[in-house]
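Q: starting from these lines, generate the structure:
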Amino acid sequence: MKKYVAIGIIFFFLIVLLTGCARRGRPDGGPKDEDAPIMMLAKPVNLTTNFKEKEIKIYFDEYIKLKDLQKQLIISPPLKYAPVIKPLGTPSKYISIKILDTLKENTTYTFNFGQSVIDNTEGNILNNFKYVFSTGDIIDSLKVSGTIKDAFSNEVDKDITVMLYEVNDSFTDSIIYNEKPLYVGSTLDSTAWEITNIKSGKYLLLALKDASKNYKFNPKEDKIGFYKEYITIPTDSSYTISIFREELPFQLKRPSEAAKGHLLFGYEGVGDSLKVQPFSVSEKFESFTNFEKNKDTLNFWYKNAEKDSIQFYAINNQYRDTLTVKLRTKILDSLQIKSSVRGVLPLRDAFKLSGNIPIESIDTAKIDFIDKDSSAVAHSFSISKDKDEIVLDFVKKYDQKYSLVFFPEAITDFFGNVNDTLTYRFTTKRPTDYGNVYLTLQKVKSYPLIVQLITERGKLVEEVYAEHQQEYVFKNLVPDKYLIRVIYDNNKNRKWDTGNFLLRKQPEEVIYFNTVLEVRANWEMTETFMLE
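A: Okay, the predicted model is just below:
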């Protein structure tokens, strides 16, 4: 019996010992792989000269995937026919590139994969992986680099394509509309760019926000930037390019009906002087036009049309056209009124009402405006030139509550529609609830200037047109973060003007103050802006 007990005890300890050993030897997966894939072999080898192959295979030390290849891959010079590249969506230990194009003689080609090559397990990125070859005897090795900025905005678009066109005997300015460049690069997610493996020569340096990804400039959808002079490579210079959207040549679009009595004349280009004049209409026919805010559209309002169509003369500077609009819609829009104020009326703002139909008249006898003590408030109303706003003028009192009531038929629009009862309640605050900014500019190159105070989101708060040195005072500002934008108004037309490639005209210079102004309540800020 003792013998069996002893054997049992020994057997138990053996099990415990083996279990402990098994636990100590249990794998935990090892350290996390943080290494990018490594190219092991390429056929033909990287930097091959006298290249004549139709397929390239690039082998790696582990399984890889291609991520966002369409966005990341830059082939320079661009190919007419896109190569077939694998793998797409499935892991592989190699990249296959099948070339479908006829390659140029004595040219260095670069396949820059950007950040598209990643390992299959952890997604580690092989940054800026390139495969380079030449169809000639040498690999071109020169390069050029620089940065991109937006000509007007403080924010810069991502994925800007930078291009070089060789300036030779066949070069013309129209080449950017019709042909692909000789060399290309990209900013991807930054503002910096670099083009490598370039041969020496003279070039046009161009940048596009290339919406169609076809390496050709389409003014209707692309932003453009260019260096004013041709550049010569080799160079040690770094180039900053400002991108902008060109103004399109004026073109009137096909008119459309928004509602009965309301036509829309959309257009491209500058339409500030656009006029549409009806003809062959009855004596009772009445009309009014205004421009849609923030849209390239002219509103044409009409009533008492006796025919099912209207003929127009359209005039805009040198533009002339005649057109006919068929009238099909039978339903008038109803009058809608919106207030510019929600709760609090800032001391620097006016109380405004906007209408979706031109405002024809206001009956002040049907309006009641009182303060928190139910005392009548002296006031007046005006209708804007475009008849789309009603502006209330009164002396604001601090820390006050107001009630404004428009009784029925107080407001009449172009068609004779009237309002139902409209009630607006709002308050004002004290001056100590706001902040003030005092700004001085130094190292100004020339006048006039347009000095703008904007929010971080780009909304214009106040604008000052300056023709000489002065202090800029922005008072009663709602506590928030603000930016200062300065525009050199070279042509003195009181607005920012964009550029034009064919005219070799750069946009008017815009400079942002590099400090965000954090305005606080009951606080004054004094700032000096060096325009360098």
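Q: from here on, just use CA atoms for contacts and neighbour counts.
A: Fine.
Q: helix or strand: which one has the residue most central in space within the chain?
A: For the chain, the residue sitting closest to the mean C-alpha position, by CA atoms, centre = their mean, is residue 157 at 6.3 Å. Per DSSP states H and E: residue 157 is located in neither a helix nor a strand.
Q: if I pick it, what's in contact with it?
A: Applying CA atoms under 8 Å, 6 or more residues apart in numbering, one finds that residue 157 lies in contact with 150, 209.
Q: how many other residues sit next to the residue nearest to residue 239 when sequence neighbours are not counted?
A: Using CA to CA, 6 or more residues apart in numbering and skipping residues adjacent in sequence, the residue nearest residue 239 is residue 146, 4.4 Å away. Counted with other CA atoms under 10 Å, the neighbours of residue 146 add up to 16.
Q: can I take it that residue 527 is in a strand?
A: Yes - assessed by DSSP: H, G, I helix; E, B strand; the rest coil, residue 527 belongs to a strand.
Q: pretty sure it contacts residue 439?
A: Yes - using CA atoms under 8 Å, residue 527 is in contact with residue 439, at 5.0 Å.
Q: before we move on, the earlier item: and the residue nearest to residue 239, what does it touch?
A: Applying CA under 8 Å, 6+ apart, the residues near residue 146 are 192-194, 238-241.
Q: switch the cut-off to 6 Å
A: 192-193, 238-240 (CA atoms under 6 Å, 6 or more residues apart in numbering).
Q: for the comparison step, fold the sequence that follows:
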Amino acid sequence: MKRLFFLVFISLLLTSCARVGSPVGGAKDSIPPKVTGSNIDSPRVNVPRDIKELRIDFDEYITLKDINKQLIISPPLKQITKMLPSGMANKFLLIKWADTLKENTTYNFNFGNAIVDNNEGNPLGYYNFAFSTGSKIDSLYISGELKTIFNDKDKKTEEENLVVGLYQEKDSMDYRQKPYYITKADTDGYFELNYLAPGNYQLLAFEDSNSNSVYDSGKEKVGFLKDKITLDKSISGLKINLYPSKKPLKYMEMKEVPGGVLMTFEGQPDEVKIISLNEKLKDYKVTHLPKSDSAMIWFNATEQNVGITSNENLKFSYDNGVKKDSVSLFYRYNTKNEMSVSNNRGNLLAPQQDFVITSNYFVDKIQPEKWSLVSDSIKQDFTAEVSEKNPFEIHIKSNFKEGKKYALTIPKETLSSFYETIKKTYRFEFEADKTENFGDLLLTLENAPEHKFWIQLINESGAVTYSKYGTEKQINFKSLKPGKYELRILVDENENGLWDPADFAKDIFAEPVYIFDKKIEVRPLWEIRETWDLLKENGKDALKETTKEVEKPKSINAKEPLIIASPK
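A: Below is the predicted model:
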């Protein structure tokens, strides 16, 4: 009996101990930590300039989440020497620095969402702590909204990295330094710059992708105002759009590719001149599309015995209009390389469209008179030509009938590049799709741009699927695939056949861009009619006050000549 009583007692004791620290049931804690005090008390003015730390106490244990990315101090402190908690939770936050504070200056510590409670991770949202070394805390503010045009579809939440900074206007401003005031936009793009002093400033917004609080030209999206801000009262409602920044022009790399060597650049040079510096390599051709980031050096490696039995050090000189230099690579001919053609657009051909085949080599010559197009065993009339926009594409035109099946045969050696030809016969089977599977869009523009422009439809994956260039005020998009599209206009103000981006370093603004304020939903057998008044577009003025750059669609190069160079 005593033994049974002892076992029951031990069981109850273990059960009681097991419950400690593991409460069951009840509402989940959703209350963020509360500030209970600080070493810099109210009214937080006339703070000694030699103070070297900020301590903030809380009512519960806290941890810091992504503090290096979240915390923004304005004006910036260069030498942060210590920050707690680090690793383990604590009931206070401590920041130490080595800098001597500036006189009559308001300092603002913007913690974003970095301060969270230790149990549930509830953030103390967008917490600010401000104090002044002068007799008052500056109280002016600037607020507004940031928006990234031409979003990168592979980024999940790009807006998380967007920041806005103010630089004090001086005779020489160094944008490679942190802004005097800086803040982070929230996930909706809204921002506030608080505790600002009166004065003249330059505003710069950018995507701080590496979290260094400094704008990295050519690597991060950017938006700026052309005119200075004279801050004598608070400003609200600013709308700033951010675009990829102009990349500096420079050489990137060379690599072996089918048909020769590919040389790539950053900054999209107007023209590239390339000369072989090799004794063996005398017969070659260079192709480069103006404003393209790559140039191709074509040659026959086997005939010139280049890199056949071992790696060969090939040297080339280049002139990209900004820099002249020589570069080299160890080249080895890949015996698996061969010229080929393929159908990359699927086996259903949209109404009133060309059938397009794509080559992996630059297409120099075709012999369509030796090709055949057949439907129901009957030969069809057709024409074929190399695309002026893309010399890697061949367009086949014919009176394609809806619902009919076709077969295009391209015999071997009837399509060639400079030093190569297709070694086998290709046969492509496809069907002309029915009009009932597509929709139309009739767009009328009011207050359209005075200069030529591109009107574009962008699908949900971010690709430009339809594009037209000209000055038409009424544009009819025929045979559109069902789906949702974004509608935009890129203006070619200088009518050079290219959309020119902005250059922040030179204070040069980009050519205008317009984004339609709603999605276009295309349905089968529907004709959608839309009227777009560009003067009423929200954000038109803001677009003029920001830099803009976008990956150029293929149609942008439609008017540019192709440069084909041969050694003299």
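Q: just give me the match in structure 2 for the residue nearest to residue 239 of structure 1.
A: Alignment note (TM-score structural alignment): residue 146 of structure 1 maps to residue 144 of structure 2.
Q: how much space separates that match from residue 541 of structure 2?
A: With distances taken as CA to CA, to the nearest Å, residue 144 of structure 2 is found 14 Å from residue 541 of structure 2.
Q: likewise for residue 57 of structure 2?
A: Residue 57 of structure 2 is 45 Å from residue 541 of structure 2, where distance means CA to CA.
Q: show me what the strand or helix carrying residue 254 of structure 2 is packed against.
A: Applying DSSP H and E as the criterion places residue 254 of structure 2 in strand 250-257. Helices and strands touching strand 250-257 of structure 2, by 3 or more CA pairs under 6 Å, 6 or more residues apart in numbering; DSSP states H and E, are strand 260-266.
Q: if we go to 10 Å?
A: The elements that strand 250-257 of structure 2 packs onto, with contact taken as 3 or more CA pairs under 10 Å, 6 or more residues apart in numbering; DSSP states H and E, are strand 260-266, strand 294-298, strand 312-319, strand 324-331.
Q: single out the most deeply packed of those.
A: Across these, averaging neighbours per residue (mean count of other CA atoms under 10 Å) puts strand 294-298 on top, at a mean of 22.
Q: between that one and strand 312-319, how big is the angle?
A: Angle, strand 294-298 of structure 2 to strand 312-319, by axes from the mean of the first three to the mean of the last three CA atoms, to 10 degrees: 130 degrees.
Q: check the mean deviation of strand 294-298 of structure 2 from structure 1.
A: By mean CA distance after the TM-score superposition for structure 1, the fitted strand 294-298 of structure 2 averages 0.8 Å away from its aligned residues in structure 1.
Q: what residues in structure 1 pair up with that strand?
A: Strand 294-298 of structure 2 covers residues 297-301 of structure 1 once aligned (TM-score structural alignment).
Q: show me what that stretch is in contact with.
A: 252-253, 255, 257-268, 271-272, 274-277, 286-292, 357-358, 414-415 (CA atoms under 10 Å, 6 or more residues apart in numbering).
Q: longest helix of structure 1?
A: helix 2-24 (DSSP state H).
Q: against residue 275 of structure 1, how distant is the counterpart of residue 318 of structure 2 in structure 1?
A: Counting by TM-score structural alignment, residue 318 of structure 2 corresponds to residue 314 in structure 1. Distance, residue 314 of structure 1 to residue 275 of structure 1, using CA to CA: 6 Å.
Q: returning to that earlier point: looking at residue 57 and residue 541 of structure 2, which has the bigger crowd around it?
A: Set residue 57 of structure 2 next to residue 541 and count neighbours by other CA under 10 Å: residue 57 wins out with 19 against 13.
Q: test my guess that the more buried one contacts residue 90.
A: Yes - the criterion here is CA atoms under 10 Å, and residue 57 of structure 2 meets it with residue 90 at 9.3 Å.
Q: mind listing the strands for the stretch 101-250 of structure 1?
A: 108-112, 117-119, 130-134, 142-150, 161-166, 183-186, 192-198, 201-209, 223-226, 231-233, 238-243 (DSSP state E, counting those that start in this stretch).
Q: mean per-residue distance, the fifth one versus structure 2.
A: Averaged over the aligned pairs, strand 161-166 of structure 1 sits 1.0 Å from structure 2 after superposition, using mean CA distance after the TM-score superposition for structure 1.
Q: that strand maps to which residues in structure 2?
A: Against structure 2, strand 161-166 of structure 1 falls on residues 163-168 (TM-score structural alignment).
Q: what do you get for the second one?
A: On the basis of TM-score structural alignment, strand 117-119 of structure 1 is assigned to residues 115-117 in structure 2.
Q: average gap between the matching stretch and structure 1?
A: Stretch 115-117 of structure 2 sits 1.8 Å off on average (mean CA distance after the TM-score superposition for structure 1).
Q: ok, and what's touching that stretch?
A: The contact list for stretch 115-117 of structure 2 (CA under 10 Å, 6+ apart) reads 29-34, 58-67, 70-71, 89-91, 93, 121-127.
Q: centre of the chain to it, how far?
A: Remark: stretch 115-117 of structure 2 is offset 32 Å from the chain centroid, using CA atoms, centre = their mean, to the nearest Å.
Q: give me the buried positions along it.
A: If you call a residue buried by 16 or more other CA atoms under 10 Å, then stretch 115-117 of structure 2 has these buried ones: 115-117.
Q: of the contacts of stretch 115-117 of structure 2, grab the buried ones for ChimeraX.
A: The buried residues among these can be selected in ChimeraX (16+ other CA under 10 Å) with this line:
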select :32,33,58,60,61,62,63,64,65,67,70,71,89,90,91,93,121,122,123,124
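Q: how close does the residue nearest to residue 163 of structure 1 when sequence neighbours are not counted get to residue 121 of structure 1?
A: The shortest distance from residue 163 of structure 1 to any non-neighbouring residue, by CA to CA, 6+ apart, is to residue 184 (4.5 Å). Remark: distance between residue 184 of structure 1 and residue 121 of structure 1 (CA to CA) = 32 Å.
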